[in-house]
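>>> Sequence and computational prediction follow.
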Amino acid sequence: MSKIPVIVAPMFLVSTPEMVIEAGKGGAIGSFPLLNARPVSKCAEWMEEVKSKLDDEPWAVNFICHKKSNKRYDDDLQLIEQYEPPIVITSLGHPGDVIEVVHRYGGLVYSDVANVKHAKKAAQTGVDGLILVSAGAGGHGGTLNPFSFIHAVKQFYDGTIILSGGITTGADVAAAKLMGADYAYMGTRFLTAEESSAQEEYKQMVIESTIEDILYTDSFSGVHANVLIPSLIKEGINPKTLKPRKDVDLSHLTDVKAWRDIWSAGQSVTAVDRKQSMREILDQLAREYEGGVSSLLSSQTVRD
């Protein structure tokens, strides 16, 4: 089994325990949003299943730190304390409570950030890693160039760096490592996985879409996100007449109904052209990654 520096991003309504388990067995790190499993008892079953099948392999869960948005805040925090996932990925809000719990049992906390201001705030809380959500990422993508983002963050942070945004191939992962990232964070590449719980129509739309089918808009939540234009058209929404939303509504991060029919994908969607199993995707990424590293080493040897 080849180890590849990839974290399979937690995708709302898409990530499953099977994806996490197969990622771990395939040499990557899988993750799922705790809120994908409802009710709390089902989430406990998911965590028990993953923990029992991944002995020493790392895995992760995604925790929403914003108490007003996450009505399961206390329950999910208790699940983290009980099942001790090796990595907890935090989104929104201050991760202080999570850090205290996770560090107590020796786990790691990674926070996703979309700009330098938020990166500095997260770094000050004592998180173990920062997920830099750059331009082109699925869901709430940022606008910063990944080269510039990494360089800016490394000026004040020496923890683990995970790069997100437009990463699709193993060669991309090698490039991310060369840029200074410790891991690549990939979601769109796994949307069409056999183990994914994305609707079949959603998977087919991803396969058929290109970068030109991605729209960066704040019309739905007040926060910019990358969505699939065909999914808007499917719902009778004209993408040309969308208007910015004045208030910020993050219910789609916790409410199934709010984001069930508007589907997201990143700019890397062009490279996803078929359905594959998690193992097939990971094996392909491993081959591409090794090829990318070899190519870089060969280039260095020629220059020397």
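Happy to help now that I have it.
>>> Please make it C-alpha for all contacts and neighbour counts, starting now.
Fine.
>>> so who does Glu84 touch?
Taking Cα atoms under 8 Å, 6 or more residues apart in numbering as the contact definition, Glu84 lies against 102, 105, 107.
>>> burial of the last one, as a residue count?
The tally of other residues near Gly107 (other Cα atoms under 10 Å) stands at 17.
>>> Excluding chain neighbours, what is closest to it?
Leaving out its chain neighbours, the residue that sits closest to Gly107 by Cα to Cα, 6 or more residues apart in numbering is Pro86, at 4.8 Å.
>>> Number of residues surrounding the one you found?
Around Pro86 there are 20 other residues, counting by other Cα under 10 Å.
>>> Repeat that for Tyr157.
Tallying neighbours of Tyr157 according to other Cα under 10 Å, which is how burial is gauged here, yields 16.
>>> Hmm, Ala123 and it touching each other?
Yes. Applying Cα atoms under 8 Å as the test, Tyr157 and Ala123 come out as touching, 6.8 Å apart.
>>> shared neighbours, these two?
When contacts are counted by Cα under 8 Å, 6+ apart, the set common to Tyr157 and Ala123 is empty.
>>> contacting residues for Gly27?
Applying Cα under 8 Å, 6+ apart, one finds that Gly27 lies in contact with 1-4, 282.
>>> what kind of secondary structure is the residue lying closest to it once chain neighbours are set aside in?
For Gly27, ignoring the flanking residues on the chain, the nearest one in space by Cα to Cα, 6+ apart is Lys3 at 4.3 Å. Lys3 carries the three-state label coil when classified by DSSP: H, G, I helix; E, B strand; the rest coil.
>>> Quick check: Lys3 vs Gly24, distance?
With distances taken as Cα to Cα, to the nearest Å, Lys3 is found 9 Å from Gly24.
>>> ditto for Glu100
With distances taken as Cα to Cα, Glu100 is found 25 Å from Gly24.
>>> So which of these two has more stuff around it?
Neighbours were tallied for Glu100 and for Gly24 using other Cα under 10 Å; the higher tally belongs to Gly24 (25 against 13).
>>> Secondary structure element for the more buried one, which one?
helix 17-25 (DSSP states H and E).
>>> got it, and Ile161?
Secondary-structure element containing Ile161, defined by DSSP H and E: strand 160-164.
>>> helix, strand or coil for the residue nearest to Val127 when sequence neighbours are not counted?
Distances taken as Cα to Cα, 6+ apart put Val109 closest to Val127, at 5.4 Å, once the chain neighbours are dropped. Assigned with three-state DSSP, Val109 falls in the strand class.
>>> which helix in the protein runs the most residues?
Selection of the longest helix in the chain by residue count, based on DSSP state H, yields helix 278-303.
>>> what's the angle between that helix and helix 17-25?
Here the directions of helix 278-303 and helix 17-25 differ by 30 degrees (axes from the mean of the first three to the mean of the last three Cα atoms, to 10 degrees).
>>> Second structure follows, compare the two:
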Amino acid sequence: MMSVQLTDILHIKYPIIQAPMFLVSNVAMVKEAMNSGIAGCIPALNYRTLDELQNAIRALHEAKVEGGAFGFNLIVNKSNVKYKAQLEVLCHEGCDFIITSLGSPEETINQAHKVGIKVFCDVVDLNYAQKVERLGADAIIAVNNKAGGHRGGMSPESLIKMLVAHCNIPIISAGGVGCKADLDKMLNYGAAGVSVGSPFIASEEANVTEAYKKACVDYGANDIVMTERISGTPCTVINTPYVQKIGTKATWIENLLNKNKSLKKWVKLIRFAIGMNATKNAATKATYKTVWVAGPSIEHTHAILPVKEIVKKLIS
């Protein structure tokens, strides 16, 4: 199985998935990804209603071309109250693949396989990788310490080589790819393909503010910091003056409340709601509260370009 490449799994021209990005990914971006010979993926949570999700799937089916593929990302833990209904819509309407995050993918794998949908699972370590392999995952998304948003703790080289050595399904590397040389590195480490997110934020098709896109052009790898102030879990963001002002560590009262077992869950839910609202506002409208999620691969982003031009930079 390890000789199977992402191009073979998804019948795409190049071994790249345009990664699912909360608030950023959309139908227009994925259409252009498919037209460029790669796969595109959208978080199901980017759609407020099931009807909107259904319409997006149908639009992508109509736009699908040979050499391209599309999928959706599902948050599969209890925090996503829409999960089961979203899974039902995806299985009914159909797509090429589902990427699962933050929970057990067992139900998703079982339901998706019944209708011929492949399932790739986000992992950050060997233990979870072997668990999802036993559950029947079709491939592993290896989230390394160069990923944007909620990242892993291991370097791309260490994580890929470890998973390749101990797993029997393809490894797709997520994080640290901003140019062709980065792509080649991941493939040489043994990855079957890569998942690329941050370079596509500064695309013409992305429905985020010009300020967010321009930040991905103006800032670089050294401007990416980890913050606990969004979801309660460390997350990478651009180190804007506002991020510097509010700090990147949880407050003393949050730390105190997190030690209380009965309150910990509610503290995290409140912090998540506040953080996600701040992130949404920064991505979609003018505000001085600039909390822009991105990874260090924006180092190679030098202009706001069409998706097709970003793909060209990655493959040539």
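That came in fine, so what should we check first? Owing to the predicted nature of the structure, the values given are computational and were not obtained by experimental measurement.
>>> mind listing the helices for structure 2?
Read by DSSP H, structure 2 holds these helices, from start to end of the chain: 6-10, 27-35, 50-63, 83-93, 106-114, 126-135, 156-166, 180-189, 210-218, 241-246, 252-258, 261-284, 307-315.
>>> quick one, which of the ones you listed is nearest to Thr301 of structure 2?
Thr301 of structure 2 lies closest to helix 210-218 among the helices of structure 2, at 5.2 Å (Cα to Cα).
>>> Now do the same for Trp292 of structure 2: its match in structure 1.
The criterion is TM-score structural alignment: under it, Trp292 of structure 2 has Trp263 as its aligned partner in structure 1.
>>> who's in contact with the equivalent of Asp273 of structure 1 over in structure 2?
Asp273 of structure 1 is assigned His302 in structure 2 as its aligned equivalent, the criterion being TM-score structural alignment. Applying Cα under 8 Å, 6+ apart, we find His302 of structure 2 in contact with 217-218.
>>> one more time with 10 Å, if that's ok
Neighbouring residues of His302 of structure 2 by Cα atoms under 10 Å, 6 or more residues apart in numbering: 199, 202, 214, 216-220.
>>> Could you tell me which of the residues you listed count as buried?
199, 202, 214, 216-217, 219-220 (16 or more other Cα atoms under 10 Å).
>>> what would those look like in JSON lines with distance to Val81 of structure 2?
Formatted as JSON lines, the buried ones among the contacts of His302 of structure 2 follow (distance: Cα to Cα, whole Å):
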{"residue": "Pro199", "distance to Val81 of structure 2": "30"}
{"residue": "Ala202", "distance to Val81 of structure 2": "31"}
{"residue": "Lys214", "distance to Val81 of structure 2": "34"}
{"residue": "Cys216", "distance to Val81 of structure 2": "32"}
{"residue": "Val217", "distance to Val81 of structure 2": "36"}
{"residue": "Tyr219", "distance to Val81 of structure 2": "36"}
{"residue": "Gly220", "distance to Val81 of structure 2": "36"}
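>>> Just the closest of those to Val177 of structure 2, please.
Nearest to Val177 of structure 2 among the buried ones among the contacts of His302 of structure 2, counting by Cα to Cα, is Pro199 at 8.3 Å.
>>> Hmm, Gly190 of structure 2 is touching Cys167, no?
No. Between Gly190 of structure 2 and Cys167 there is no contact under Cα atoms under 10 Å: 11.7 Å.
>>> what's the distance between the counterpart of Leu130 of structure 1 in structure 2 and Val27 of structure 2?
Leu130 of structure 1 maps onto Ile140 of structure 2 when the alignment is built from TM-score structural alignment. Ile140 of structure 2 is 24 Å from Val27 of structure 2, where distance means Cα to Cα.
>>> Equivalent analysis for Ile16 of structure 2, please.
Applying Cα to Cα, one obtains 17 Å for the distance of Ile16 of structure 2 from Val27 of structure 2.
>>> next one: Glu157 of structure 2
Taken as Cα to Cα, the spacing of Glu157 of structure 2 relative to Val27 of structure 2 amounts to 32 Å.
>>> quick one on the thing from earlier: flag every buried residue along the longest helix of structure 1.
Neighbour counts over helix 278-303 of structure 1 (16+ other Cα under 10 Å) mark 278-279, 281-283, 285-286, 288-290, 292-293 as buried.
>>> Could you dump the residues you listed into a markdown table and include distance to Asn238 of structure 1?
Output for the buried residues of helix 278-303 of structure 1, formatted as a markdown table (distance: Cα to Cα, whole Å):
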| residue | distance to Asn238 of structure 1 |
| --- | --- |
| Met278 | 34 |
| Arg279 | 38 |
| Ile281 | 34 |
| Leu282 | 37 |
| Asp283 | 39 |
| Leu285 | 36 |
| Ala286 | 40 |
| Glu288 | 39 |
| Tyr289 | 40 |
| Glu290 | 43 |
| Gly292 | 41 |
| Val293 | 44 |
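>>> Which part of structure 2 matches the strand holding Ile161 of structure 1?
The counterpart of strand 160-164 of structure 1 in structure 2, counting by TM-score structural alignment, spans residues 170-174.
>>> what's the neighbour count on the closest residue to Gly275 of structure 2 other than its chain neighbours?
The spatially closest residue to Gly275 of structure 2, leaving aside those adjacent along the chain, is Ile230, at 3.8 Å (Cα to Cα, 6+ apart). As a burial measure, the neighbour count of Ile230 of structure 2 was computed by other Cα under 10 Å and equals 25.
>>> surely Val132 of structure 2 meets Asp125?
No. Here Val132 of structure 2 does not reach Asp125: they are 11.2 Å apart, not a contact under Cα under 10 Å.
>>> who's more crowded, these two?
It is Val132, of Val132 of structure 2 and Asp125, that has more neighbours when counted by other Cα under 10 Å, with 22 against 18.
>>> quick one: contacts for the more buried one?
With contacts defined as Cα under 10 Å, 6+ apart, the neighbours of Val132 of structure 2 are 104-106, 109, 119-123, 138-140.
>>> How much space separates it from Val237 of structure 2?
In this view, Val132 of structure 2 and Val237 of structure 2 are 29 Å apart by Cα to Cα.
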